[in-house]
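A.B. asks: sequence first, predicted model second:
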Amino acid sequence: MKKITFAFGIYTLMLGLLVGAIAALFIGLVHFSTEFLWTFIPEQFNSPWFYPLCMGLIGGLFVGLLQLKFTGYPRSMHENMAELKRTGRIEYKDRLFKTIVSAWIILSFGASVGPEAALIGIVGSTSTWIIDHLKLSLKHKEELISLSIGAIISSIFLSPFSGLAEEIDDSTEAKKIPKQSKLLLSILISFSALASFLWLKSFMKIPESIFSIRLPDAGWSWWFVVLFIPMIILGWLFSIYFDQLQVYIAKALSFIKNKMVLALLGGLSIGIFGIISYYLLFSGEHQLIEVTKSVQEFSITALLIIALLKPLLVAICLATGWKGGAIFPAIFSSSVMGYLVTVWLEGPTGFLITIFVAASCTKIVGKPVLTASILLFVFPLQFFPFILLTAFIVNKNWWASFKQLSQHN
């Protein structure tokens, strides 16, 4: 069996540390600019009710100018992954600066999207530039770039196994080195990336993440057995709502060809939605912590508005040039809706909410094993087997990934 060299292992470790540092620095940049724009400045003016509208329109002007200057940036997660699979790299020439600036503006001005798409582009481009200067064979260079993408996913979602999950989901990817070596390298780069990411985040005092290991008393009930399949169906239906909104909004706005008009329309929408509820803005990661801590203080109407309008704003943002990831918003809106469909039940409902979110997010993300590895660090650990089972039920192609992966042994 072909073995990896010690030097290649060191390259992998160092790349992981760099990936985590890049992710933390970018997240920190967005956090501090967001705090300045959405907390410090409005406090100086007693937080006027129309402030979100002002920020949305100002952001729309910036996004419009960026779209005119840098057409198509930041690129989506699917575009970056498609390039990686097609060419074995993510190009950095005349691209890295555009990605950083565009994503920073979009995320700072309240877009209802996540940072994962931008970070994959930033890390992929940076990794490609570094690896191009290493004395490695072409196949090992491509392997390192692929590993760096898995590491950034692990860092963003604080899930050290997401890189491996991405490999399992992607059953068509050619295996350039033995599976055992790939397993070892994926673990090495993911944990090293997580270490530098978490250290830098704590150093910069960035607020806690929703992702962590939890082992609470689950409060099992016979209701769980009866409602297991209905919750999967309801979660799947919500994912249809989430996905189809993006299709219909994109078609509805397709007649607008002027990028500045589109960007301003997106900014206007962000402003209006922000006036309706602060929880409709941003990716939803930190808002989910706030909502779960005080969910009983919200009215059913308020939660329903959040659950239904969040996907709508995501669709508007994506269709108007405010591009980003949909994983964080999907987890947030699915969790709120999952609570709403179980609120009529007495006793603990965490298990049923977990199943609802797993079904919804598996369909939205389209990668069942990756989704399960992320939700492992959102919901109680003892629910994880049922998250995997739900992912299997929602996406029948899930098992084919394992079968094809085993054939490479």
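C.D. replies: Yep, it's here. Worth saying up front: this structure is predicted, and the values here are computed from it rather than measured. Numbers count the residues shown, from 1 in each chain.
A.B. asks: switch to C-alpha atoms for all contacts and neighbour counts from now on
C.D. replies: Noted.
A.B. asks: what's near enough to touch the most centrally placed residue in the chain?
C.D. replies: The C-alpha lying nearest the average C-alpha coordinate of the chain belongs to residue 327 (Cα atoms, centre = their mean; 3.7 Å). By Cα atoms under 8 Å, 6 or more residues apart in numbering, residue 327 lies in contact with 114, 116, 361, 364-365.
A.B. asks: next: residue 147.
C.D. replies: Residue 147 touches 163, 185-186, 189, counting by Cα under 8 Å, 6+ apart.
A.B. asks: in strands only, show me the residues you listed.
C.D. replies: With DSSP state E as the criterion, strands contain none of the contacts of residue 147.
A.B. asks: from the residues you listed, list the buried ones, please.
C.D. replies: Buried by 16 or more other Cα atoms under 10 Å: 163, 185-186, 189, out of the contacts of residue 147.
A.B. asks: another structure for you, compare them:
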Amino acid sequence: MVNWLGDRLRLIAYSSDWKWNHFWDTIVSKKQLKKLPKFSSLFKSKLHQKVFCLIMVMIGVVGAAIVFKLFPEEGLFGIHHRHILWQWHYSMYVIIPLIVGWSFGMFFLWSEKWSDYVAEKITISPIIKATIWGIVLALLTLITSYALYSGEFQIVPFVHQALQISPLFLLVIAVIKTLSTNIGFSLGWRGGKIFPSI
């Protein structure tokens, strides 16, 4: 949906004969899109782009807060809107998760680049690459069934089970899922990276 919207915003910005009443029903061809500048060129500067993205994130956070307030029952991510008695000295507990989250984000990006680099060096057919990775993925399930974790279907049960799993094993699951996702993509498998990165 975001890609669809971005393509139309590019058409509006760079087409002189574009009309808003065609926004929803116009079919955008690949040839048309290839001729258009990239979405990032819509911004005057990097600062302009960052401010725009920050505003969009803030809108998303406010929207999520409103949804959780209106519908306090458990949602897609197993998140509840809970009443928290917050005190200022609790803020020091935020520092460690921020450092760990940032570090793991860097690890995720590094493993993505590393797996792409290694996969480019392997000169065998894509079908053989994908088959080899299928066998490795099956073997990884001997360590944990979460190697096959699908966020779309398993995130809520996983949130409930996570409290019964040791922190060390949760970290093992995270490392296995990070590597298996990125290597799998590099070897021709397809899917999404949002839920595995979460």
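C.D. replies: Received, thanks. Just so we're clear, the structure is a prediction, and the values are computed from it rather than from any experiment.
A.B. asks: TM value for the aligned chains?
C.D. replies: Remark: TM-score between the superposed chains equals 0.60 [TM-score structural alignment, normalised by the length of structure 2]; 151 aligned residues with a Cα RMSD of 3.7 Å.
A.B. asks: which of the contacts of residue 327 of structure 1 lies closest to residue 258 of structure 1?
C.D. replies: Set against residue 258 of structure 1, the nearest of these by Cα to Cα is residue 114 (24.8 Å).
A.B. asks: and the contacts of residue 147 of structure 1, which two are the farthest apart?
C.D. replies: The farthest-apart pair in those, when distances are taken by Cα to Cα, is 163 and 185, at 10.1 Å.
A.B. asks: sorry, back to before: any chance of a markdown table for the contacts of residue 147 of structure 1, columns distance to residue 238 of structure 1?
C.D. replies: Formatted as a markdown table, these follow (distance: Cα to Cα, whole Å):
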| residue | distance to residue 238 of structure 1 |
| --- | --- |
| 163 | 27 |
| 185 | 37 |
| 186 | 33 |
| 189 | 35 |
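A.B. asks: before we move on, the earlier item: what is the nearest of the buried ones among the contacts of residue 147 of structure 1 to residue 99 of structure 1?
C.D. replies: residue 163 (22.4 Å).
A.B. asks: what separation do you get for the residue nearest to the closest one when sequence neighbours are not counted and residue 270 of structure 1?
C.D. replies: Sequence neighbours aside, residue 150 is the residue nearest to residue 163 of structure 1 in space, at 3.7 Å (criterion: Cα to Cα, 6 or more residues apart in numbering). According to Cα to Cα, to the nearest Å, residue 150 of structure 1 stands 31 Å off from residue 270 of structure 1.
A.B. asks: which residues in structure 1 does stretch 103-113 of structure 2 match up with?
C.D. replies: The alignment of stretch 103-113 of structure 2 onto structure 1 (TM-score structural alignment) spans residues 237-247.
A.B. asks: what are the buried residues along the matching stretch?
C.D. replies: 238-239, 241-243, 245-246.
A.B. asks: helices of the stretch 151-300 of structure 1, start to end?
C.D. replies: In the stretch 151-300 of structure 1, the helices defined using DSSP state H, counting those that start in this stretch lie at 162-169, 179-203, 223-252, 259-276, 285-293, 300-319.
A.B. asks: quick one: closest of those to residue 79 of structure 1.
C.D. replies: helix 300-319 (13.6 Å).
A.B. asks: and the next helix or strand past the helix or strand harbouring residue 34 of structure 2?
C.D. replies: Element membership for residue 34 of structure 2 (DSSP states H and E) is helix 30-35. Note on helix 30-35 of structure 2: by DSSP H and E, the next helix or strand toward the C-terminus is helix 46-70.
A.B. asks: re the thing from before, wait, the residue nearest to residue 163 of structure 1 sits on residue 190?
C.D. replies: Yes. Counting by Cα atoms under 8 Å, residue 150 of structure 1 does reach residue 190; the two are 7.2 Å apart.
A.B. asks: so who does the equivalent of residue 160 of structure 2 over in structure 1 touch?
C.D. replies: Matched to structure 1 by TM-score structural alignment, residue 160 of structure 2 sits across from residue 293. Not one residue lies near residue 293 of structure 1 by Cα under 8 Å, 6+ apart.
A.B. asks: equivalent analysis for residue 6 of structure 2, please.
C.D. replies: residue 39.
A.B. asks: at 7 Å instead, please
C.D. replies: Not one residue lies near residue 6 of structure 2 by Cα atoms under 7 Å, 6 or more residues apart in numbering.
A.B. asks: neighbour count: residue 150 and residue 270 of structure 1, which is higher?
C.D. replies: Between residue 150 of structure 1 and residue 270, residue 270 has the larger neighbour count (other Cα atoms under 10 Å), namely 31 against 26.
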